[in-house]
Every structure is written in structure tokens, then in C-alpha cells.
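>>> Take a look and give me a structure for this.
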Amino acid sequence: MKRLWIALVILGVILGLTLLHTRTLQSFTDGLAGQLEQAQELAREDAWPKAAELTRSALERWRSQDVRLHVLLRHADTDSIYAGFQEVLALLDSREYGEYAAANARLICQLELLSEAEQLTLKNIL
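As a prediction, this is how the structure comes out:
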């Protein structure tokens, strides 16, 4: 009976940590997506330097969590998002709004999908 309780406690701890991970990841990616949306609005208003600064700030936030993200998530996903940031920054420098807006929308979508993939849902379990 003691083994059963130990196993249940371990499972409870794992479940709790999983829920904590999904909540913090969603908060993190939502914040980054918000910054990228603000940057796109600035670019639309021809405030390109401010948009680039905000996007670089979002990239720095992403880099600040690099180790944790690489440990907990698929490397292909994190690498793809990093590449998306690089593409968006390059397009900000070129000041081509159409291409920038499309790349920025892809990056935001990747962030949302990353968060969604980590959620504890029946779709993700099965």
C-alpha cells in the first residue's frame, strides 16, 4: 500500500509540474506575441526603428529562456522560432511592410502553436 501512495504522490507532482509548465509557457508566448503585434502596428505607422527595437526586445526575452526552452521543448520548434525572429528583423531593416507583416504573422502563429502543443488536452494526449 505504501508503494501505491508513493506512486500517486510522484504522479501528482509530475502533473503539477506539467500544469505549471504549460501555464508559464502560455504566458511567455502570449507576451512575446503581444510585443510582436505592437511592433507590427508601429511598422504600419512607419515607426520602423521603434518596431525593430520592440522586436529585438522580444528576441532578447526569448533568448533569456533559451536553456529552459531547449530542455523542455522540441529543438526543431525552438530553432524555427529563432529563425523566424531573424527573418522578421531582416525584413524590418528592409522596411518592406508586406513581407514583414507576413513573416511577423508566421512568427506569432508559431508561438501560439508552440504553446498550444504543450497544453494538456485530449487532442494532444491522443
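
>>> only C-alpha atoms for contact and neighbour calcs from this point on.
Will do.

>>> and the longest helix for this structure?
Assignment by DSSP state H gives helix 2-44 as the longest helix of the chain.

>>> I'd like the structure of this one too, to check against the first:
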Amino acid sequence: MKRLWIAAAILAALFCATLLNSWYLRGFTRELTGLLEQAEALAEAGDWERADLLTRSAFEHWSSRDGYLHVTLRHSDTDLIHVGFQEVLEFIECQEGGEYSAANARLAAQIQLIYESEQLTLKNVF
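Just a heads-up that it's a prediction; the model follows:
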């Protein structure tokens, strides 16, 4: 009977950790996509310098959580987002409006998909 309670406690701890990770990723991804949306608006207004600063701020925020993200997410997903940031920053540097907008939208969608893939839903369970 003791082993049953230990197993149940471990399962409950894992379930709580899963919920906590999902909650954290929701806030984290919303913050990043918000910064990227603000950068997009600034770039459309022609303020490439501030768009660059906001995008770099989002990238630094992403990079500061690199260890956590590599432990909790698939490496291919985190690598894809890292490459996406590099692409977006390059388009900002070249001030390529159309290419930047497409790359920025793709990056924001990839970040949002990370949260959606970690949600506890029937679609993700089965």
C-alpha cells in the first residue's frame, strides 16, 4: 500500500509540474509575441532602430531562458525559433519591409505554437 501512495504522489507532482510549465509558457510566449508585434508596428512606421531594439530585447529574453527551454521543449522547436530570431534581425538590419513582416509573423506563430503544443488538451494527449 505504501508503494501505491508513493507512486500516486510522484504522478501528482509530475501533473503539477506539467501545469506549472504550461502556465509559465503561456506568459512567456505572450510576452515575446507582444514584443514582436510592437516591433512590427514600429517597423511599419519606419522606426527601424526601435524595432531592432524590441526584437533584440525579445531575443535576449528568449536566450536567457535557453537552458529551461531546452530541458522542457523539443530541441528542434527551440532551434527553429533561434534561427527565426536571426532571420528577423537580419531583415531589420537590411530594412526589408515585406520580408521582415513575413519572417516576424512566422516567428511569432512559431512561438505561439510552442505554448499550444504544451497545453494539456485532448488533442495533445492523444
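
>>> Give me the mean deviation of the longest helix of the first structure from the second structure.
Its aligned residues in the second structure lie a mean 0.6 Å from helix 2-44 of the first structure after superposition (mean CA distance after the TM-score superposition for the first structure).

>>> Check stretch 77-93 of the first structure too.
Compared with the second structure after fitting, stretch 77-93 of the first structure has a mean deviation of 0.3 Å; criterion: mean CA distance after the TM-score superposition for the first structure.

>>> Go through that stretch and flag the buried ones.
Residues of stretch 77-93 of the first structure classed as buried by neighbour count (16 or more other CA atoms under 10 Å): 77-78, 81-82, 84-85, 87-89, 91-92.

>>> And the contacts of that stretch?
Identification of contacts with stretch 77-93 of the first structure by CA atoms under 8 Å, 6 or more residues apart in numbering yields 48, 51-52, 55-56, 59, 69-70, 97, 99-100, 103-104, 106-107, 110-111, 114.

>>> picking that back up, for the helix or strand just after the longest helix of the first structure, what is the distance to the chain centroid?
Per DSSP states H and E, the first helix or strand lying C-terminal to helix 2-44 of the first structure is helix 48-64. Centre-to-centre, helix 48-64 of the first structure and its host chain are 13 Å apart (CA atoms, centre = their mean, to the nearest Å).

>>> So what touches whichever helix or strand comes after helix 48-64 of the first structure?
Downstream of helix 48-64 of the first structure, the next assigned helix or strand under DSSP H and E is helix 66-72. By CA under 8 Å, 6+ apart, the residues outside helix 66-72 of the first structure that reach it are T78.

>>> for stretch 32-52 of the second structure, same thing?
Against stretch 32-52 of the second structure from outside (CA under 8 Å, 6+ apart): 54-55, 57-58, 61-62, 89, 92-93, 95, 97, 101, 104, 108, 111-112.

>>> Stretch 50-64 of the first structure vs the second structure, average distance?
Counting by mean CA distance after the TM-score superposition for the first structure, stretch 50-64 of the first structure comes out at 0.3 Å.

>>> Can you list the buried residues in that stretch?
51-52, 54-56, 58-59, 62.

>>> Next: stretch 32-46 of the second structure.
For stretch 32-46 of the second structure, using 16+ other CA under 10 Å, the buried residues are 32-33, 35-40, 42-43.

>>> before we move on, what about stretch 112-122 of the first structure?
Residues of stretch 112-122 of the first structure classed as buried by neighbour count (16+ other CA under 10 Å): 112, 114-115, 118-119.
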